[in-house]
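Student: how would this look folded up:
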Amino acid sequence: MREILLVVDVQPSFAPPDWLVTGIRTLAKRMPSVATVERHDESHTPFDRQLGWHPARDDDSLVDVDRVFIKYGYLPPREMLDYLVAMQLARVLVCGMQTETCVLAAGYMLFDAGLTPTLITDLTIGSSLDRTGELGTALWRHHFRQLTTIAQLAA
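Tutor: Coordinates of the predicted model:
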């Protein structure tokens, strides 16, 4: 099956737990992979003005991947979407930080482009609203239906 791993915002600004970084690093070594890194530029996205917080201006991915795409805000950049569409993938395996926000936003963008986003439920963590990621997983199941786990991928 032609697939790729999309690692969403696993970067220092979001303080991902070690188990998440380790699990994603292990999987990224086994398959083609890309990542998004969210950086701050108030002229792109008003994090400071509206939320009183912002990611760093110079964060990098904590996972070595084939290609990193910089984004400003919740949505992945168009450049990443064009890259993935051109690959004619069977599915995009999605993992990372903030299941109910940035990860879900990536799912919508992938789905709208005709791709098959598939959430790796045990390699994602929610935002401070829901660290378990259960809310984001439920929304993902409702909108895209495609879920998997590390064990299912290894089988």
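Student: hey, let's count contacts and neighbours off CA atoms from now on
Tutor: Noted.
Student: Is the residue located most distally from the centre of the chain in a helix, a strand, or coil?
Tutor: Residue farthest from the centre of the chain, counting by C-alpha atoms, centre = their mean, is Arg49 at 24.4 Å. The three-state label for Arg49, taken from DSSP: H, G, I helix; E, B strand; the rest coil, comes out as helix.
Student: Quick check: Ile24 is in a strand.
Tutor: No - Ile24 is assigned helix when assessed by three-state DSSP, not a strand.
Student: need the contact list for it.
Tutor: Val7, Val63, Cys95, Leu123 (C-alpha atoms under 8 Å, 6 or more residues apart in numbering).
Student: wait, what's in contact with Ala56?
Tutor: For Ala56, the contacting residues are Ser13, Arg39, His40, by C-alpha under 8 Å, 6+ apart.
Student: which element is Thr124 on?
Tutor: strand 117-125 (DSSP states H and E).
Student: Now do whichever helix or strand comes after that strand and strand 117-125, the angle between them.
Tutor: As assigned by DSSP H and E, the chain's next helix or strand after strand 117-125 is helix 134-143. Angle of helix 134-143 versus strand 117-125, following axes from the mean of the first three to the mean of the last three C-alpha atoms, to 10 degrees, is 170 degrees.
Student: Sequence B follows; please return its structure for comparison with A:
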Amino acid sequence: MRQALLIIDVQPSFSPPQWLIDGIQLLIGKLPSVSTVEPHDESRTPFQRQLGWHPTADDDSLIAADRIFIKFGDAPSPDTIEYLKSLNLDRVLVCGLQTETCYLAAGFALFDAGLKPTLLTELTVGSSLDRSSSLGMRLWEHHFKHTLTSDELRTCLQTS
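Tutor: The predicted structure follows:
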């Protein structure tokens, strides 16, 4: 199965837990990987004006993915989606931060591009509204259906 890993916003400003970083790191080198980073640019995404907070302008990915793409807002950039499409994938495995916001935006972008978004259930952290990710995972299953546990992913990687 042709698949790639899309890592959503694992960057210092969003304070990812160490277990998430460690879990994602275990996948690096086992399949193509892409990471998104959302730096602050108030003219493009009004974090400060609307939320009273913003990531730093110079944030970088905490994961050494094969490719790193900058995005402004919740969805991956068009360049990110085009790159993933160019890989001719069977599915895109999604992990990282903000399950009920940035994840869903990525899921819709992947789905609309004809890719098969698949959430890695044990490598996700929700927003401050729901750090457990349960809301985001329920929404994901409703809209996109496909999820994988760590055991399912391990089996899949061993057979490919």
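Student: Mind checking the TM-score on these two?
Tutor: For this chain pair, the superposition-based TM-score is 0.98 by TM-score structural alignment, normalised by the length of structure 1; 155 aligned residues with a C-alpha RMSD of 0.7 Å.
Student: From the contacts of Ala56 of structure 1, pick the one nearest Arg131 of structure 1.
Tutor: Ser13 (15.5 Å; C-alpha to C-alpha).
Student: Give the aligned equivalent of the closest one in structure 2.
Tutor: Counting by TM-score structural alignment, Ser13 of structure 1 lines up with Ser13 in structure 2.
Student: Can you classify its match by secondary structure?
Tutor: helix.
Student: residue boundaries of the strands in structure 1?
Tutor: 3-8, 33-38, 67-71, 91-97, 117-125, 147-148 (DSSP state E).
Student: Which among these is found nearest to Gly107 of structure 1?
Tutor: That would be strand 117-125 among the strands of structure 1, by C-alpha to C-alpha, at 5.7 Å.
Student: so where in structure 2 does that closest one end up aligned?
Tutor: Under TM-score structural alignment, strand 117-125 of structure 1 corresponds to residues 117-125 of structure 2.
Student: what's next to the matching stretch, contact-wise?
Tutor: 16, 20, 23-24, 91-99, 107, 110-111, 131-133, 137, 140, 144-150.
Student: who touches the closest residue to Cys102 of structure 2 other than its chain neighbours in this structure?
Tutor: The shortest distance from Cys102 of structure 2 to any non-neighbouring residue, by C-alpha to C-alpha, 6 or more residues apart in numbering, is to Asp74 (4.5 Å). Counting by C-alpha under 8 Å, 6+ apart, Asp74 of structure 2 makes contact with Thr101, Cys102, Tyr103, Ala105, Ala106.
Student: Contact partners for the first one?
Tutor: Put plainly, it is Thr101 of structure 2. Thr101 of structure 2 sits next to Asp74, Ser127, Gly136 when contact means C-alpha under 8 Å, 6+ apart.
Student: can you do 7 Å?
Tutor: If you count contacts by C-alpha atoms under 7 Å, 6 or more residues apart in numbering, Thr101 of structure 2 has them with Asp74.
Student: so how far is Leu135 of structure 2 from it?
Tutor: As for Thr101 of structure 2, its distance to Leu135 of structure 2 is 10 Å (criterion: C-alpha to C-alpha, to the nearest Å).
Student: what do you get for the last one?
Tutor: Plainly put, Ala106 of structure 2 is 16 Å away from Leu135 of structure 2 if you go by C-alpha to C-alpha.
Student: which one of the two has more residues nearby?
Tutor: Ala106 (21 against 14; other C-alpha atoms under 10 Å).
Student: Find the nearest non-adjacent residue to the equivalent of the residue farthest from the centre of structure 1 over in structure 2, please.
Tutor: Superposed on structure 2 with TM-score structural alignment, Arg49 of structure 1 falls opposite Arg49. Spatial nearest neighbour of Arg49 of structure 2, chain neighbours left out: Glu42 (7.9 Å); criterion: C-alpha to C-alpha, 6+ apart.
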